[in-house]
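Asks: coords please:
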Amino acid sequence: MYPFTAPFDNPAGSPIRELFKYLGEPGMISFAGGYPAAELFDAEGLQRATEQAWRAPAKCLQYGPTDGLPELKDEIIALMRQRGAACAAAELVVTTGSQQSFDLLLRVLVAAGDTVLTEQPAYPATVQALRLQQANVVTVPVDAYGIDTDRLAALLDSGTVKAPKLLYTVPTFANPTGATLTRERRLALLALAAKHRFVIVEYEPYAELRFSGEGVPSLLALSEQVPGSRDWLVYFGSLSKIIAPGLRVGWTVAPKEIARRCVVAKQTVDLCSSPLTQAIAAAYLAQGSLDTHLPRIIEAYRRKCETLCDEMARVLDGAIEFHRPEGGMFVWARCRAGDSSALLKRAIDNKVLFVPGRAFYADNVDEATLRLSFTAPSIDDIREGVRRLAISL
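Replies: Here you go, the predicted structure:
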């Protein structure tokens, strides 16, 4: 009846959000959504930050600069410096969550039919955004050490993939696999981007959530070691997983010409991100509250991850194989009997949720895979949830 554009003629919604209808069922335990633990929100610190921000109500309630409040940009620049990556104000755009960062970048760089590379498995909203942009999505496999750069190099050198515009990766504690790209692979990836002249999109929302193992510098930090690679790198950051998703504060660090065009694109989307939540975020960071509160979050997630992995090893008797992550929010697993979607149907009957792996594949789906998030449920619910998984097998 209505003359919808081609991408929205029959669009598919998020396969993860389709599961949310079950969350309201009494007694349901969810390993599905990648939600931070609500009990770990620093409500007191955010209240202090809100009171600080509200001392200038006219600024909080008025329109703000499209690229972000200067005081928040200063705090993000300081945060990036702590992460070993210097950036200038002209390279930085504050966004309404990191998903808007990706949307703006697609608007300015990707036309219908352009080739975009993405790691696989990948975050479903990434693939969804690429398909709505009518990009030609080409996948690169991921193993326990992140995106396979040897496979990527062979693919690029073969000429099979011509002139890719972007490559999207979550190199640290990836969603869904929890894998972390090694230093050697990071350097190789930067070299490939400089050689083949495609933009790497580095999304890093989980890197601060490391609870074991040795940290690895971001691609942005390492780009100084690979001549020319900084020109082909865009970094997305977010406060959603380390402070609160309700703030809706993300950011883009990009070469100035890309950043400037993202600002123009943002002007047509929302004019500016909320000055109120930006001011709260700036005050929270300026007070040092993130530095003092983050260790509490990390320790809680360490205990929750250990509980989930230990209980699955103890109770499931190898029926579900999994990779134990060193941080982040997710455990990636594989059902030895196959078809995790069939397992989910039985699990829902037993009041426990997870995300079948098919949600994270653009092609060549591995039906046996599944993702479990350990952050939102309590320790007791994690133990009970694994017991319910066991009786669902």
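Asks: When you work out contacts or count neighbours from here on, use the C-alpha atoms and nothing else.
Replies: OK.
Asks: Could you tell me how many residues sit around the nearest residue to residue 249 once chain neighbours are set aside?
Replies: Excluding its sequence neighbours, the residue lying closest to residue 249 (Cα to Cα, 6 or more residues apart in numbering) is residue 97, at 4.8 Å. By the criterion of other Cα atoms under 10 Å, residue 97 has 22 neighbours.
Asks: and residue 270, how far is that from residue 4?
Replies: In this view, residue 270 and residue 4 are 22 Å apart by Cα to Cα, to the nearest Å.
Asks: Those two: who's more crowded?
Replies: More neighbours surround residue 270 than the other of residue 270 and residue 4, with 12 against 9 (other Cα under 10 Å).
Asks: run this one through as well so I can compare:
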Amino acid sequence: MTWHLARRTALMNPSSIREILKVTERPGIVSLAGGLPSTDAFPVEAVREASARVLRDTPHAALQYAASEGLPELREWVAAHLRDTGMRVDASQVLITTGSQQGLDLLGKVLVDAGSRVAVEEPTYLGALQAFGVFEPEWTTVPCDGDGPLPDGLASARGARLLYALPNFQNPSGRCISAPRREALVAAAQAIGLPIVEDNPYGELWYDEPPPAPLAALWPEGVVYLGSFSKVLAPGLRLGYVVAPPVLGQKLLQAKQAADLHTPGFNQRIVLDILRTDLLSRHLPAVRALYKTQRDAMAEALRRHLPDGCRWETPRGGMFFWVELPAGTDAAALLPHAVERGVAFVPGNAFFAGAGNPATMRLSFVTSTPDQIDRGVRLLADTLRTRP
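Replies: You can find the predicted model right below:
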């Protein structure tokens, strides 16, 4: 039997990160590769208790089909939470999704045609490249510095369907866009009529001070905002949300209905129960304290062990360090040698829509202890010094 695959399947490639994660399952490997939150940060007991309450109080509703938009009470909570950040949002604009990754897929279906242009930061989130890539866009890369996309660089994105940006502790670079740069970026986007998709999975993971107000607070009608409970509660719940201007809401809802009808109602009720207990306000400081300790451990290990010619900035939040290696280094070619020594990382080329920079790597710090981080960075440094 011959199955004739759709043309778009040629654009579907396995996630390089997921492939690397298979390697890290070997005993003794220190993984600085994954983008996973720490299991030590999961509120297991709170989820267990919330599940029991949901099954006790609303068992039939929890196990029945649910509204495609999401639970009204959960949408109200999201809207109120975002209003505290400066956004002007009504619950009717909130669409609950099966993880914020689904939000990217829905936006691709609604906004991206084959051959249309999509602008991204350089580097950018690999999952966004995968989500939008199946819709066959032409990529436009926006030049960036340590403060994020350069407003003058948006000129190259004139006519693009959207600019995809992660303002807070970006994956993979870890950078956080300052308030003045956000204002300049929004002004530049407004001047050329360039819509923005603002992805914010890491905004609550700040270790020194909270990030500035979202881009969506500066331009409500021109920004679609994505959020997630994966990093603040647990990714296994698969719960995210999209906040869109009303003009997009109906089409996103229709795309959601066609994709999976609705996000699991049981999971929504569990999260809503947890939110009503105000656990999040008590849980997040503990998560931040845990991750800050690990971040500081990696900053110290990089300072102590990496050879001259390596450059990095210590992130003020999030989960990642972005390391620029000495000129001429190929991180992808280096990876197998590092794994032989017992450490894994993600080569940076995976995060570029264009030619990329082979002399870069992303290091994650949240799933390793300080001792493991120190050992992993030391092994990485040894690999760099003895690379072929």
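Asks: before we move on, back to that, and the residue nearest to residue 249 of structure 1, how far from residue 251 of structure 1?
Replies: Distance, residue 97 of structure 1 to residue 251 of structure 1, by Cα to Cα: 7 Å.
Asks: Name the residues contacting each of the two.
Replies: The contact sets of residue 97 of structure 1 and residue 251 overlap at residue 238 (Cα atoms under 8 Å, 6 or more residues apart in numbering).
Asks: which residue lies farthest from the center of structure 1?
Replies: residue 1 (36.6 Å; Cα atoms, centre = their mean).
Asks: give me the number of residues near the closest residue to residue 17 of structure 1 other than its chain neighbours?
Replies: Leaving aside its sequence neighbours, residue 17 of structure 1 sits nearest to residue 33 (Cα to Cα, 6+ apart; 7.8 Å). Residue 33 of structure 1 sits with 22 neighbouring residues when counted by other Cα under 10 Å.
Asks: pretty sure residue 33 of structure 1 contacts residue 16?
Replies: Yes: Residue 33 of structure 1 is within contact range of residue 16, at 6.9 Å (criterion: Cα atoms under 8 Å).
Asks: Identify the contacts common to those two.
Replies: Taking Cα under 8 Å, 6+ apart as the contact rule, residue 33 of structure 1 and residue 16 both touch residue 355.
Asks: Pull out the buried residues from stretch 123-134 of structure 1.
Replies: Neighbour-count burial for stretch 123-134 of structure 1, counted by 16 or more other Cα atoms under 10 Å, picks out 123-128, 130-131, 133-134.
Asks: before we move on, what about stretch 225-243 of structure 2?
Replies: Within stretch 225-243 of structure 2, the residues scored as buried using 16+ other Cα under 10 Å are 225-235, 237-243.
Asks: which residues of structure 1 does that stretch align to?
Replies: Counting by TM-score structural alignment, stretch 225-243 of structure 2 falls onto residues 235-253 of structure 1.
Asks: So what's the gap between that stretch and the chain middle?
Replies: Relative to its parent chain, stretch 235-253 of structure 1 has a centroid offset of 10 Å by Cα atoms, centre = their mean, to the nearest Å.
Asks: cool, and stretch 37-50 of structure 2?
Replies: In terms of Cα atoms, centre = their mean, the centre of stretch 37-50 of structure 2 is set 20 Å apart from its chain centre.
Asks: likewise stretch 87-94 of structure 1?
Replies: Taking Cα atoms, centre = their mean, one finds stretch 87-94 of structure 1 lying 20 Å from the centre of the chain it belongs to.
Asks: Stretch 364-384 of structure 1 too?
Replies: On Cα atoms, centre = their mean, the centre of stretch 364-384 of structure 1 falls 17 Å from the chain's centre.
Asks: same thing with stretch 354-364 of structure 1?
Replies: 16 Å.
Asks: again, but for stretch 145-163 of structure 1
Replies: Per Cα atoms, centre = their mean, the centroid offset for stretch 145-163 of structure 1 relative to its chain is 23 Å.
Asks: before we move on, what about stretch 96-103 of structure 2?
Replies: In terms of Cα atoms, centre = their mean, the centre of stretch 96-103 of structure 2 is found 12 Å from the chain centre.
Asks: Which part of structure 1 matches that stretch?
Replies: Mapping stretch 96-103 of structure 2 onto structure 1 (TM-score structural alignment) gives residues 94-101.
Asks: what's the answer for stretch 342-359 of structure 2, then?
Replies: Counting by TM-score structural alignment, stretch 342-359 of structure 2 falls onto residues 351-368 of structure 1.
Asks: what about residue 250 of structure 2, distance to residue 243 of structure 2?
Replies: Remark: distance between residue 250 of structure 2 and residue 243 of structure 2 (Cα to Cα) = 12 Å.
Asks: where does the most centrally placed residue in structure 2 fall, helix, sheet strand or coil?
Replies: A centroid search over structure 2 (Cα atoms, centre = their mean) returns residue 201, at 5.0 Å, as the residue closest to the centre. With DSSP: H, G, I helix; E, B strand; the rest coil as the basis, residue 201 of structure 2 sits in coil.
Asks: Trace it over to structure 1, please.
Replies: Aligned by TM-score structural alignment, residue 201 of structure 2 pairs with residue 205 of structure 1.
Asks: Could I get the full set of strands for the stretch 201-350 of structure 1?
Replies: 233-238, 250-253, 320-323, 330-335 (DSSP state E, counting those that start in this stretch).
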